[in-house]
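Visitor: The following comprises the amino acid sequence and a computationally predicted model.
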Amino acid sequence: MSTTASNPTQPGANAHANQFALLAQRRFAPFFWTQFAGAANDNLFKFAFTVMVTYQLQLSWLPPAQAGLVIGALFILPFLLFSATAGQLTDKFEKVAIIRFVKNLEIAIMVLAAWGFWAAQVPVLLGCVFLMGLHSTLFGPVKFAYLPQVLDARELTGGNGMIEMGTFVAILLGQVAGGLLVALPGIGPTVVALACVLLALAGRATAQAIPLTVPTDPGLAINWNPVSETWRNLRLAHGNRVVFRSLLGISWMWFFGAVFLSNFPAFAKDVLHGNEQVASLLLVVFSVGIGIGSLLCEVLSRRQVEIGLVPLGAIGMSVFAIDLYFASRALPAAPVMGLATFLAQSAHWRLMADLALLSLFAGLYSVPMYALIQLRSQPTHRARIIAANNILNALFMIGSSLIAGALLAAGLSIPQIFLITGIANALVAFYIFLLVPEYLLRFVAWVASRLVYRYKVRGDEHIPTDGPAVLVCNHVSFVDAVLLMAASPRPIRFIMDHRIFKVPVLGWLFRLAKAIPIAAQKDDPQAYEKAFAEAVAVLREGDLLGIFPEGAITRDGQLQPFKGGVMKILEMARAQGVQAPVVPMALTQLWGSFFSRIEVREGQNVAMVRPFRRGFFSRVGLNIGAAMPQAEQAPQAMQQRVALLAQTS
């Protein structure tokens, strides 16, 4: 983890109670407010300009019906043209210097736009839309590459949640302010011009307070050809399967969101029979939902990058998008309603709830994906990966507009488009989770640790955030591996008795997790040696290896002697130049639960009978100790450490 130039301490040293405490820290707060001011200014400017062209000016060459589309297209065009270059610049140069340059550029653009508003020069303002798109294109890679450089892995979810929440609140406030200010009689455009310049100055002032960082790839040679560099960035992202699939997942979320956001005005007018205030209410509800969902991510993830929330988010997005169709399809024709009349009708509250929950789950879906990309991307290439994400986002949003327009032209209603989008979301999500089973595995682990048990983890900071490590744990039940997965911010490859793969559901789950089956040497020597070779390969690739050294699930709740297989793996790894720390951990209070062997039936200890014998949400825990130095890495010493951890309540 890189440190800032002005603060030599590691980011993790700045402990905080929750994500809101980041707003009191210099490494985060100035950056947050710089992003907030920029997002607010973008949207104040664009929305005020759109309203002015639509309601106040009569232009034969730019009809009101086309104004929003033209402005939106001009803003998004720089993302396609210059994202690849922006990613290179961010990887090569110091990020705060780029932020300050971009904010200087924003001031210049807003001064030009101020003259455009004052003189009603629409061509100048259209040029400023393109330039503000360029401003956002340059800032995009910095925004997501800066955070992992100043926040540690356990702060990324909370930091991204705060940025996502702040961005949508800024979008909302900017659009509301733009609409209100430009409508002021006689002075509207002038006030908008002043507000845009002041916001640009405020963003530059906060950018000055951001602490300097260290360039991640100062020797990078810039390729100024946007076409070849865009293709190179996409190939670079494709090299990491989990990251690339996550990029596609985020881009799909923007596709999904664009369908709703672009159709709010027509949906409010033609389906809900509401006026402009009702359309604004839809935007408010959507933005607040995204903000709440983004903030909930840290609460639901125990301050780690919890991609198990992504399937939960996808499920909620589909469920409430589909219910929005059923809630809106049968609304009777009515005169155009104002906000008070609209809210007075109970049928509309279901619509608002669907929209709020849909967007809340979209926040749960997107924030862990952004954090995962930041965590798993190579630091020297991180900004270029984000640039590839911005390119894909732009393409998906353009595709969203084209497809929604085609469906409307084919005679489908807006509620029907929402229904199709909700069903398509379920299919796309299912496909992504099959391609990257880690999402599904983390979801199962998240459900087990939150809904099946009351699960408390102590010492999770001892799990390394990068590099190889061997995790040794007592073996209490059939779901031990699932609970360990829930506690780790990184995937774990487990060595497991080959017989567990025959257990229904659990066997499928562990095969999906690429667990390594092992058999006794006397039973299957070939499988025995293959398991050790695979285990060493896991460490050689820099991943986590999970082992239950007792060799079998305990039948009496007591810790059994550790076998020597773990030492064979460590010695084989060292012979190949791989030094892997051993992290001891102990599951507690799990003995006696549904998945442990406790019931005696005809002299046999069996598991998975009487599912509620300990009631609902029984307490279980996981205690994790500090890594053991190489001199102490012996089976008996590991057993003693695990036994000591098991006694800690």
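Guide: Perfect, I can see it now. Numbering: from 1, shown residues only.

Visitor: From now on I want contacts and neighbour counts done on CA atoms only, so please keep to that.
Guide: Noted.

Visitor: Around residue 51, count how many other residues there are.
Guide: 19 (other Cα atoms under 10 Å).

Visitor: structure B:
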Amino acid sequence: MSNSSFVLLRQRKFLPFFVTQLSGAFNDTLFKSALTLLVTFYAAQYGGLSSAMASNLIAGVFILPFVLLSATAGQLADKFDKALLMRSIKMFEIVILSLAAFGLMQKVAWLLYLCVFLLGVHSAVFGPAKYAYLPQHLSSKEVVGGNGLVEMATFISILLGSLVAGELVHHGEQGVIVVALLCLVVAVVGYAASRFIPSTPALQSLKMNWNPLSETARNLRLAREDMAVFYAMIGISWLWFFGAIFLTHFAPLAKEMLHADERVVTLMLATFSIGIGVGSVLCEKLSRQQLEIGLVPFGAMGMSVFGIDLYFAIDGFVRSGVDSGALMGLGEFLRHGGSTRLLLDLFLLSLFSGLYSVPLYAMIQTFARPTHRARIVAANNIINALFMIVASVMALVLTQLGSNVAQIIGITALLNVLVAVYIFRLVPAFLLRFLAWVLTHLLYRVTFVNRQLIPASGAAIMVANHVSFVDALFLMAASPRPIRFVMDSQIFKIPVLSWLFKKLDAIPIASAKDDAFLLEAAFLQVAHELEDGQLVCIFPEGRLTTDGEMGTFRAGISKILSLHAAPVIPCALQGLWGSFFSRKYGAAMSRPFARGLFSKVQVVVGAPIAPERATPERLEAAVAALRAGIQ
């Protein structure tokens, strides 16, 4: 994570919020982890349920308030000052954990399950306020880093809560008392921190709808107004399904398959949490401080690969022989030959989960309407909860059908492949951004100059020199928002790729000689996209260069501006001539190692040019000047 993100920890707009969030996540984990261990390894004293049944019951009881209350919580966060709302929630947390302390000390199982439900209420109400708070106080450049810090803090809290719970429960009655008191102390610290969160007033007046069903339906309709936001919500909810399967099965996995004690459960939780934290931190580094949805497919691939391998790692561990007598301690587990692969799979699986999740959360915060942001987050929480409930039901059904924990994990990893393919088929931009990310991070050494000059919203036209078949991917990587590309109709018609181009709203164009009707239709479609506030990109030369030099800019740009005036952003590409994707050696893509890997490429963005001054000659000169200034 960049130093600029950690600077937020010294600012009042972020630090008190950060501590408040961290304390709540720590307490949730400490209490739920301690209770899960107690009902798994000391079942007779805490209700007598089987470990698998108790783990899924805790998960289900915690999730239920997200279904029941998220719609109302979203309205509260949009209607009232978010800082005041968070302080009230933290005060409620102190009451909950006072009851929980009594339940732990007296071994009152029903009260402990009630407190899990109440902590779910606490989190369901806190969530929309939390995610709506960040974009109201952070700049567009800080949102990804701020989300990364929050995700990192969340999973550091999970890590610490899991470690502390495991160690204290291992020490018996005295340890349980310390868990009870520690939860109370941390709740008080969280409330104290919340007192310093700066005022965050509502962005609009709002009449409350207390009917959760109708409000939930309305929130989902709001979310579907921008399908990119809605699909991001589905992607996040799938991650919660995926994570719920793993987190609820660590205890039964350790006890029933690995024959290991509660400290091994803690180690697995810690490994998972560290991986998520590392992935969240890496996300900003890999995205170069901007929203990079190309990391989502990368994360999904890693989740599937290492999830499937985890199944085989567990199977290999069991086949190599485990003592069916006394449970293995931590040292004995680590000395076992199969533990390294198992833990490495778990770490990498969670690391890729972090890469998957952060861009999706940032996408919702960036593109959701500011006045409805908290309710969009609430709708996301509802979908998350439904997915987690389905995960619990699926796990229970598979358990009843005779599946063991390893098989449930393997089935979930395979489902991840199918879900990822489905989501990326719905939103091909994820895959194209992934290809752009691979090109700009792994295959070439790319420098972006003045990319901040590309407007984050509003109608605009990008113009660039045309060097290779991947120019669009480099421009896509430079832009903070989707681009509507105008492209040659012959390329647009290529089988399979045609489907992709249509999904990306690309605009086919032809010369007047080849298809005068299509040419006019393309101009009208560009005008329509500009009227809709979109960013459109054209290559005014009309063809790829065959000698590495710029061709003459054609008059099409003037026709477009006559239909809809918009600022024009000149861009220059340098370093792609002679690459695999250029025509330096004749046909493109015929000499894959012509320039080798990691060649230097620069994408330079110029200052916007007013539409009345954007003649083809002036734009050609502007792009040429940008090329001339490239080092």
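Guide: That came through fine. Being a predicted model, the structure only gives us computed values, none of them experimental.

Visitor: what's the TM-score here?
Guide: Structural agreement between the overlaid chains, expressed as a TM-score with TM-score structural alignment, normalised by the length of structure 2, amounts to 0.93; 624 aligned residues with a Cα RMSD of 2.3 Å.

Visitor: Where in structure 2 does whichever strand or helix holds residue 392 of structure 1 fall?
Guide: Residue 392 of structure 1 belongs to helix 382-409 when elements are defined using DSSP states H and E. The counterpart of helix 382-409 of structure 1 in structure 2, counting by TM-score structural alignment, spans residues 373-400.

Visitor: Repeat that for stretch 257-271 of structure 1.
Guide: Aligning stretch 257-271 of structure 1 against structure 2 (TM-score structural alignment) gives residues 243-257.

Visitor: Tell me the residue in structure 2 aligned with residue 546 of structure 1.
Guide: Under the pairing rule here (TM-score structural alignment), the equivalent of residue 546 of structure 1 within structure 2 is residue 537.

Visitor: Then residue 129 of structure 1?
Guide: Structural alignment (TM-score structural alignment) places residue 129 of structure 1 against residue 116 in structure 2.

Visitor: pretty sure that match contacts residue 64?
Guide: No - counting by Cα atoms under 8 Å, residue 116 of structure 2 does not reach residue 64; the two are 10.2 Å apart.

Visitor: Now do the match of residue 129 of structure 1 against residue 170 of structure 2, distance only.
Guide: Going from residue 116 of structure 2 to residue 170 of structure 2 by Cα to Cα, to the nearest Å gives 21 Å.

Visitor: and if you look at residue 330 of structure 2?
Guide: In this view, residue 330 of structure 2 and residue 170 of structure 2 are 12 Å apart by Cα to Cα.

Visitor: which one in structure 1 is aligned with residue 24 of structure 2?
Guide: With TM-score structural alignment defining the correspondence, residue 24 of structure 2 maps onto residue 38 in structure 1.

Visitor: In terms of helices and strands, where is that match?
Guide: Counting by DSSP H and E, the secondary-structure element that holds residue 38 of structure 1 is helix 29-51.

Visitor: Going by contacts, tell me the helices and strands next to whichever helix or strand comes after that helix.
Guide: In the C-terminal direction, the helix or strand that comes right after helix 29-51 of structure 1 (DSSP H and E) is helix 64-92. Counting contacts by 3 or more Cα pairs under 8 Å, 6 or more residues apart in numbering; DSSP states H and E, helix 64-92 of structure 1 packs against helix 29-51, helix 122-150, helix 226-238, helix 382-409.

Visitor: Let me know whether residue 314 of structure 2 touches residue 405 as I believe.
Guide: No - under the criterion of Cα under 8 Å, residue 314 of structure 2 makes no contact with residue 405, lying 9.3 Å away.

Visitor: circling back: how big is the offset of the helix holding residue 392 of structure 1 relative to structure 2?
Guide: Mean deviation of helix 382-409 of structure 1 relative to structure 2 after superposition (mean Cα distance after the TM-score superposition for structure 1): 1.1 Å.
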